[in-house]
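Trainee: what follows is a predicted structure for the sequence shown.
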Amino acid sequence: MDYSEEDIKTLDWQEHIRRRPGMYIGKLGDGSQPDDGIYILIKEVLDNSVDEYMMGHGKQIEITVAGRQVTVRDYGRGIPIGKLEEVASRMNTGAKYDNKAFKKSVGLNGVGIKAVNALSSSFVISSVRDNFERKIWFSKGMKVREESGEVAAKNGVTTTFLADDELFGDYSYNFDFIETMLKNYTYLNSGLVMRLNGVPFVSKNGLLDLLNETVGEEFIYPPIHLKGEDIEVAMSHGSGYGESYFSFVNGQHTTQGGTHQVAFREAIVKVIREFYRKDFDALDIRSSIIAAVSVKVEEPVFESQTKTKLGSKEMAPGGISVRTFIIDFLKEALDNYLHKNPVTAEVLLKKIQEAEKERKAISGIQKKAREFAKKASLHNKKLRDCRLHLGDKNERADESSIFITEGDSASGSITKSRDVNTQAVFSLRGKPLNTYGLTKKVVYENEEFNLLQAALNIEEDMEGLRYNKVIVSTDADVDGMHIRLLLITFFLQFFPDLIRNGHLYILQTPLFRVRNKKETHYCYTDAERIAALKKCGATAEITRFKGLGEISPDEFREFIGENIRLERVRMTKADPIHDLLEFYMGKNTMERQDFIIDNLKVEEEIA
């Protein structure tokens, strides 16, 4: 093909954002996942209001969500009137380049609010300063009109937007996700009041409240809460396995960690070793740790516009490294705490010693299992790997996923229809072992679990996780549901941070296919089946899919491609994890039988 001057194009700022939204807000989504774009739009607006609070202006932020319309009102200083249009519609315009106005803010590149503007069918922003208001209306980033005049209102900014359904499709807001976002803001900004449709969210104890309200397991000692200038830490240990971290930079939840989280993990080990004067293994110290760490730095460098991973190594203006800053703080604050709280120190020591004892007890089995997994990985018939993995330096690395399937027929269909670049398949032989109540020894003794652990690369921690999404893919029948429970139990028992960090999903596959000679509809619910019948007519052919193996590879491509439906497995404080596992996966067979009988529902068969 010819390549000439005519092929070189320059896009307006709003057109570029609308053509490449992923560069600015990650994925679009329909609101069914907390990292979908519509929530990033809210976050981008809130970041500016929270930055005002962090600079000492405006103690309340009001958020109103009415249908698809979102309004955010803060009571900060208000955007300078003469610059309101530029702030909302001119790229790389903002006050945060000058750290005198915003020393430790989240938004630094002058992009966020413009992305909201460009991706909204309706965007209205107004600023009030000293009883004078300027208000501007936009549509898809283009200015429509403006008004200004004197008002009897408090200083601050009001932003109202309607995410464009041309881009986001048939979306809706999940208030649970919005509430979680607001709670995280309040945990990091003690005293800030955020009201969602009139309901207030506020935290008095910061990260301590975060641990107490969001972690779904018991702590073996009261959480340690430490605060210093520009740093706050809350930590404890649970009774299970793995490591769980909530890390934040300047109020931004860095879900993928970064230099500050790495430094925190290193600092904990260093301080504990020095306090007890014993060279404990790092894994024994961090086993089942649950911690939250928040730091405030000037001019943070994130690895993407969505700011989920910190890349900064230095803390301007002094040039102190993040690592040194965190280690120095914990060396003094945590050491002092343990000296002043000997009961906690004793419980922590016992926990570390128990982890050490268990690790040594299985070291022989562990060594053999590792050798087996290493050999098996060369000719692992259970794993059909993909080319790209989480952490690779490739723009599609975050798309990496692994489907855990039951049996050869299901894995065969997925394998033939998958994207070999980003989608791997791991095949189970049948129903895996129920691991509830067992020790980690079973992970190494059981061939399937050992190979699965090796495939995911999560034996020691989540840092080496090879896939962003671990997808349980089973039949939509009783046996399939049982396998789901067994796998979720396995991960909850030994790798709970895989779930806490949002990597475990359930694949939703269609229950029915409704078609006539002109069109085909795949239906995931009875309601969708009925709607499809109305479109195709009463004489349409209806197929009920009983298992994944019955779906042809050509059809399967529809369900694991762009239109894939995934349900994330979640853990919250409201979930009594131990009680649930004990009831559903324990040895109380008669209690479960009575529960099934009492809750049995009989439905009419579909004609």
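Mentor: The structure has been received and is ready for your questions.
Trainee: from here on, just use CA atoms for contacts and neighbour counts.
Mentor: Fine.
Trainee: what's the neighbour count on the spatially closest residue to A152 that is not a sequence neighbour?
Mentor: Take A152 and drop its neighbours on the chain: the residue closest to it by CA to CA, 6 or more residues apart in numbering is N131, 5.6 Å away. Counted with other CA atoms under 10 Å, the neighbours of N131 add up to 13.
Trainee: next up, a structure to set beside the first:
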Amino acid sequence: MVEETKYTEDNIRSLDWKEHIRMRPGMYIGKLGDGSSADDGIYILVKEVLDNSIDEYVMGAGKTIEISIQGTKVIVRDYGRGIPLGKVVDVVSKMNTGGKYDSKAFKKSVGLNGVGTKAVNALSSYFRVESSREGKSASAEFEKGELTNQEFLEETSRRKGTKVTFIPDESIFKNYKFRNEYVAKMLKNYVYLNPGLTIVFNGEKFYSEEGLKDLLSDSIHEEDRLFPIIHLKGNDIEVAITYNRSQYSEEYNSFVNGQHTTQGGTHQTAFREAIVKTIREFFGKNYEPSDIRKSIVSAISIKVMEPVFESQTKTKLGSTDMGGDLPTVRTYIVDFVKRQLDNYLHRNTETAEKLQRKILQAERERKDLSGIRKLARERAKKVSLHNKKLRDCRVHLGDVKKQRNLETTLFITEGDSASGSITKSRDVNTQAVFSLKGKPLNSFGLSKKIVYENEEFNLLQAALNIEDSIDDLRYNNIVIATDADVDGMHIRLLLITFFLQFFPELIKKGHLYILQTPLFRVRNKKETIYCYSEKEKQEAINKLTGKPEITRFKGLGEISPDEFKYFIGEDIRLDPVMLDKDTGIEELLTFYMGKNTSDRQEFIIDNLRFELDVIETE
């Protein structure tokens, strides 16, 4: 018989604002993470503070924002109007307090609900806000949301505006590290969406004059563009379109009220539909949507009154209306693209001809592949029931889009022993393992036909569910888990080549990682410390008393399943695979995987020497 649990007034408790945020941070900032992913919590904290400064610029106050990140400390300074001095404490520590509720002050703002800076405050071990206006200033300091100090100056020579300083709380964001590449990408998007705004980050200046046209110019090299960037602007809408000669997939950058909607939404769906509809009608041909959109690289930004997002982190638009007297989001976008893109193609016949040739080429390639695709799909379907390569998990990305805190991961491993260790120690709900048989094929310079002809690539593509687009990707994190020796490095390079060649958007959207595994285990009778570098090993030796035992791990296969669970669990360390902003994909692949060059040999020898020095040092 089950004993009844007592349920009385004593079981009911009310949390104050900061307690609730600290107990349930995911409700406010999405996942926590350690900074290895672009949507980790520490970047959301930066964004929440920045959004307020951006809104000042949008309202015509302050053309420059300065950001500094040194170690764990973040400083954001704007030259806007400054927070009203009597409300400095309330604005950062009282829920449902903010200027965004007054639609006259902020018409189409980014920060919407007066929660953002409160979340930053509550989740920071140190938080300081300072506002200067009309020759006076007020400041307040907090620790974990608790007010510790206040100051008011009747006279100040400081320029008007707001300065926020914070340090994310290490008890919540464990082992975190800011990666400047992710911050820089966020800041670039802000300047593309706000031409005329200058953002200075650690001394580097970001500025844009041509908005979304600059976004595409910076992300795709001129020689890779099929034709010059089509740039269309209207009231509350801006669009940029081109095609990438060396890319198979579709790529969209979508924004609402200055917010990067990384998961798309109603506006992105309407935009994709509008492109197909317009091009079909322009050429008078019923082309397949996939042939029209293959290799497209594009961006769309719209402004909506009181937008509805599907989460607090605002990564997917749910609104169907533009607001006010305007039509639906879909109608507004389809009408705009139909009118403006049609006009552009009529005026630019050379671009229209190149576009049509590209569509016909995509159609031919699709038909050429149709037979082999059918065979490959049947083969993948047959082996999926008893696929020895894939040890799947129970939950996938498509199942958990509404559960933002749940990460799903696919480890790509090489060799039975490493695969066995990860398989035995993984979380069967959210972590899957794909085992490679030796070194994968070098796919550099090969057509997509090889993805279907090569069984390993075909099964990997099927496991990820990315054949047509990454919209249905089954795992949020794709983690290459190989030894840190010469063979392991080569396998990493071959896998990265495969993804760059056929699915570069997986890398661009931050889904591909390298698993860090410890090089050393240092332990005494009381404690065990796993070390990922020579420096960490030395720190562990100094920390442990007596003469600790030191073990060097030469490969993943040497690490037992009991130990492996510590490296792929809560404290997992991942290195994101990122694209260099100054190098095109074609150029990158040619350097690493093309005909051997003395430059590449020199690069590999220099870098490998460093890796091996780290591994062999005891």
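Mentor: That came in fine, so what should we check first? Note that this is a predicted model, so its numbers are computed, not measured.
Trainee: if we can go back for a sec, residues contacting the residue nearest to A152 of the first structure?
Mentor: E150, V151, A152, A153, K154, N155 (CA atoms under 8 Å, 6 or more residues apart in numbering).
Trainee: that one -> the second structure?
Mentor: In the second structure, the residue matched to N131 of the first structure (TM-score structural alignment) is G135.
Trainee: name the SS class of the residue nearest the centre of the first structure, please.
Mentor: Central residue of the first structure (CA atoms, centre = their mean): G502, 4.7 Å from the mean position. Secondary structure, DSSP: H, G, I helix; E, B strand; the rest coil: G502 of the first structure is coil.
Trainee: any idea how far it lies from M462 of the first structure?
Mentor: Distance of G502 of the first structure to M462 of the first structure, given as CA to CA, to the nearest Å: 12 Å.
Trainee: and the residue nearest to D392 of the second structure when sequence neighbours are not counted, helix, strand or coil?
Mentor: In this structure, D392 of the second structure finds its nearest non-sequential neighbour in A432, 4.5 Å apart by CA to CA, 6+ apart. State at A432 of the second structure, reduced to three classes by three-state DSSP: strand.
Trainee: which one among the contacts of N131 of the first structure gets closest to D281 of the first structure?
Mentor: The shortest gap between D281 of the first structure and any of the contacts of N131 of the first structure belongs to N155, at 54.8 Å (CA to CA).
Trainee: shouldn't that closest one be in contact with R129?
Mentor: Yes: in this structure N155 of the first structure lies within contact range of R129 using CA atoms under 8 Å: 5.0 Å.
Trainee: need the overlap of contacts for these two.
Mentor: Common contact partners of N155 of the first structure and R129 (CA under 8 Å, 6+ apart): R77, G78.
Trainee: picking up where we left off before, which position in the second structure pairs with the residue nearest to the centre of the first structure?
Mentor: In the second structure, G502 of the first structure lands on G510 (TM-score structural alignment).
Trainee: and if you look at Y584 of the first structure?
Mentor: Checking TM-score structural alignment: Y584 of the first structure goes with Y592.
Trainee: helix, strand, or coil at its match?
Mentor: Look at Y592 of the second structure: counting by three-state DSSP, its state is helix.
Trainee: can you tell me the closest non-neighbouring residue to it?
Mentor: Spatial nearest neighbour of Y592 of the second structure, excluding adjacent residues (CA to CA, 6+ apart): R600 at 6.6 Å.
Trainee: looking at this, the one you found is in a helix?
Mentor: Yes: under three-state DSSP, R600 of the second structure falls within a helix.
Trainee: surely it touches M593?
Mentor: No: R600 of the second structure is beyond contact range of M593, at 9.0 Å (criterion: CA under 8 Å).
Trainee: neighbours around the residue nearest to K104 of the first structure when sequence neighbours are not counted, how many?
Mentor: Excluding its sequence neighbours, the residue lying closest to K104 of the first structure (CA to CA, 6+ apart) is E298, at 4.9 Å. Number of residues near E298 of the first structure (other CA under 10 Å) recorded here: 20.
Trainee: again with V271 of the first structure
Mentor: If you count neighbours by other CA under 10 Å, V271 of the first structure ends up with 19.
Trainee: helix or strand: which one has it?
Mentor: helix 259-276 (DSSP states H and E).
Trainee: report the separation between T328 of the second structure and V308 of the second structure.
Mentor: Noted for T328 of the second structure: a distance of 13 Å to V308 of the second structure, by CA to CA.
Trainee: how about K388 of the second structure, what's its match in the first structure?
Mentor: Aligned partner of K388 of the second structure by TM-score structural alignment: K381.
Trainee: scratch that, V451 of the second structure is what I was asking about
Mentor: Counting by TM-score structural alignment, V451 of the second structure lines up with V443 in the first structure.
Trainee: correct me if wrong, but that match is in a strand.
Mentor: No: read with three-state DSSP, V443 of the first structure is helix and lies in no strand.
Trainee: correct me, but it touches L452?
Mentor: No: using CA under 8 Å, V443 of the first structure makes no contact with L452, being 9.2 Å away.
Trainee: one step back: after superposition, how close is the following helix or strand past the helix holding V271 of the first structure to the second structure?
Mentor: Next along the chain after helix 259-276 of the first structure, taking DSSP H and E as the criterion, comes helix 282-286. With mean CA distance after the TM-score superposition for the first structure, helix 282-286 of the first structure departs from the second structure by a mean of 1.3 Å once superposed.
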